[in-house]
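Enquirer: build me a structure from this.
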Amino acid sequence: MCRCSAVIKTLIFLIFYLHLSSAVTHTLQYVYTGVTGINFPEFTAVGQVDGQQFDYYDCNIKRDIPKTEWIQKNVGDDYWSRETQNRHRAQEVFKVRVGTAMQRFNQTKRVHTVQWMLGCELDDDSTTRGYSQDGYDGEDFISFDLETLTWIAPTPQALITKNKWDHNSGWKNQLKNYLENTCIDWIKKYVSYGRETLERKVRPEVLVFQKHSPSPEVVCHATGFFPKAVMITWQKDGEDVHEDVELRETLHNQDGSFQIRSILKVPAEELQKHTYTCVVQHISLEKDLVLPVNERRIPKGGGSIAIITAVVAALCVLNSIVFVGIVVWKQKVRKEADVKKGLFISDK
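Expert: Next up is the predicted model:
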């Protein structure tokens, strides 16, 4: 059993490494959020290409605005007018959705959120994927199965919505067309607009350090890299380590790059007896970065740790502002406007 497990892990590693070294995947994602009960915009909408935010809307500013130079240079006023109208329609729908969800869960006033995550992916071999997921209070509520054109309800409160949407063939066909065609067309346009930015390759800055509380652990922190795909592994005396490893979520940096950390729980006496290394793989690197765990990379007095902690805290605040402080769960211009208009419907 152990040998089979090791073989499987090695195969997974090789597959991921080959994909990381050669494949290119572009993504387009929209996140719509309705919120009630806090002093924050009741509705926000964010668009991202390859993880980079390119537009933003909320119910206070009442218009869709550019967030990157490349989108601002390549589209005109008519684009922003259409997107603003789409956001207005979505805003009205989300007011109803928040109230409907609260009724389903038999809840009264408090902080509640409804979120819709919609997007598609395009590989360099022309393989495409699409998804539509709705969440309530940070938990899955309902999602669309593009293969079967049916809705998946993981909670009993979503069954009413599932039954209604399963019988709405027009809605399902519109969503299918958007995810398989319109969304992919816009990925190609956006990538052509921002190719210099979106297809750049920036190597990661990596720091390895030790923490002693609440339990001994070693942290490998990579930041400033682009694109998003990266792999961090640990080795002990040259052999891969898979146990007691925690890989955290990839976070955005303000400059459009990414950061991630991997944590290895290991007793201090083990660090003294053996050689532990952090191995980082990224498409920007000609060869793997291999960083040993040694005293030179273990900050004393908390200096470097404090800097990293401050950066992570700032990013958490930034992400909270953009995504309303909740979990984003685990992910033909006129024609597009018409399709999107059909997407914003309510089950009530």
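Enquirer: please count neighbours and contacts with C-alpha atoms only from this point.
Expert: Fine.
Enquirer: tell me how many other residues surround Glu139.
Expert: Glu139: 18 surrounding residues under other C-alpha atoms under 10 Å.
Enquirer: one more, please, to line up against the first structure:
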Amino acid sequence: MRSVVLLLLGAQLAYAGTHSMKYFYTAVSGDIDFPEFTVVGLVDDGQFVYFDSNTMKAVPKTEWIEQNEKADYWDRQAQVFIGSHQVFKNNIQIAKDRFNQSTGVHTWQNMYGCELNEDGTTQGFYQYAYDGADFVSLDKNTLTWLAANPQAVITKHKWEATAFAATEKVYLENTCLEWLKKYVAYGKETLERKVSPQVSLLQKDPASPVTCHATGFYPAGVTITWQKNGQDHDEDVDLGELLPNEDGSFQRMSTLNVGPDEWKNNRFSCVVEHQDKTIRKTEDDIITNFDSVPIAIIVGAVAAVVLVIVIGVVGYLVYQRKKGFKPVSASDDGSNSSART
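Expert: Sure, this is the predicted structure:
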């Protein structure tokens, strides 16, 4: 099995920074031990709704959505997701045929959503992926579909012969933003909080790479850099993905791969910037015994890994780095995620 990497109505609100809403629909075929179809909805990169084909239920994942939307909302959501399930299964088979594939684990994903910036500007994105790689994506300005490979050209022509692109443009520029504002109003206390990161330097033994680990911060925007003798140092650095913690906060790691002699002969430091706060850690702060790592870091990391597996099943990290997003209509998921390829 291949390696699978687990993508108000009328109210004027004062937004603290950028807010976003994203949806990730994922269908998987082959010999798998997890649901063949999942949907995850995110607001500001925090999960607020989850659905899978085993339970056939849309489940609230935050208190603010659970307290503000009643049973009929969740029933509508579930019906939308159930309707997409079979179409996604069919699309995997179509894609497999086009790529001349008959066996193995394969995935079909839809990733979409919208973003509202502090200055009032907005963005929207809508795209499909096959096996974790781009397949087709919407160009809202030209109302055309961009094919990422020859196999997607058939889909591009098929969809451009319909009003699919225009429908999604309206959704992304109107309905999506309306629901995003509504959700931000629901969760304002949570979504607009500011929590600084806890930063640790971790090293298994004196000969191992050093990892700068920032956790517990909110919102998600964080910068982790290294300095060598007071100057920015970009070489031999592996920056990890942004990961969610169980409590809705985030964590991220950056690892510096230099040998003991270079550490001894130079002064390295990790600089973490979040909101208006800067935290600097140096060699004096290194924890070299992993048994001494605070239990909160370990628990948070484990919870984050579990959540990433659930969220993406495949391709989540691939599309985390793309700043685009998707949501629901009278049910919050009004976009046509059931389009046939």
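Enquirer: what about the longest helix in structure 1?
Expert: The longest helix of structure 1 (DSSP state H) is helix 77-104.
Enquirer: next up, the contacts around Gly216 of structure 2.
Expert: Counting by C-alpha atoms under 8 Å, 6 or more residues apart in numbering, Gly216 of structure 2 touches 195-198, 245, 249-251.
Enquirer: and it? What does it align with in structure 1?
Expert: By TM-score structural alignment, Gly216 of structure 2 lines up with Gly224 in structure 1.
Enquirer: okay, that match and Arg334 of structure 1: tell me how far apart.
Expert: 37 Å (C-alpha to C-alpha, to the nearest Å).
Enquirer: got it, and Glu83 of structure 1?
Expert: According to C-alpha to C-alpha, Glu83 of structure 1 stands 11 Å off from Arg334 of structure 1.
Enquirer: ok, Val266 of structure 1 next?
Expert: 57 Å.
Enquirer: buried stuff in stretch 219-234 of structure 2?
Expert: 219-220, 222, 224-227, 233 (16 or more other C-alpha atoms under 10 Å).
Enquirer: cool, stretch 90-105 of structure 2 as well?
Expert: Quick answer for stretch 90-105 of structure 2 (16+ other C-alpha under 10 Å): 91-93, 95-96.
Enquirer: between Glu83 and Arg334 of structure 1, which has more neighbouring residues?
Expert: More crowded of Glu83 of structure 1 and Arg334, by other C-alpha under 10 Å: Glu83, with 20 against 11.
Enquirer: counterpart of Arg89 of structure 1 over in structure 2?
Expert: Residue pairing (TM-score structural alignment): Arg89 of structure 1 is matched to Gly83 of structure 2.
Enquirer: number of residues surrounding the residue lying closest to that match once chain neighbours are set aside?
Expert: With C-alpha to C-alpha, 6 or more residues apart in numbering as the criterion, Gly83 of structure 2 has its nearest non-adjacent residue at 7.3 Å, and that residue is Ser338. The number of residues packed near Ser338 of structure 2 is 16, by other C-alpha under 10 Å.
Enquirer: mind listing the strands for the stretch 101-250 of structure 1?
Expert: 112-123, 128-136, 139-145, 150-152, 205-211, 217-225, 231-236, 239-241, 245-247 (DSSP state E, counting those that start in this stretch).
Enquirer: and Asp288 of structure 1, which of those is closest to it?
Expert: Judged by C-alpha to C-alpha, the one of the strands of the stretch 101-250 of structure 1 that comes nearest to Asp288 of structure 1 is strand 231-236, at 9.9 Å.
Enquirer: which other helices and strands contact that closest one?
Expert: Packed against strand 231-236 of structure 1, as judged by 3 or more C-alpha pairs under 8 Å, 6 or more residues apart in numbering; DSSP states H and E, are the following elements: strand 239-241, strand 258-265, strand 276-281.
Enquirer: residue in structure 1 matching Val241 of structure 2?
Expert: Careful, residue 241 of structure 2 is Glu; it's not Val. Alignment note (TM-score structural alignment): Glu241 of structure 2 maps to Glu249 of structure 1.
Enquirer: please report how far its match lies from Leu289 of structure 1.
Expert: From Glu249 of structure 1 across to Leu289 of structure 1, the span is 20 Å (C-alpha to C-alpha).
Enquirer: these two: which is more packed in?
Expert: In this view Glu249 of structure 1 and Leu289 are compared by other C-alpha under 10 Å, and Leu289 has more residues nearby, 17 against 10.
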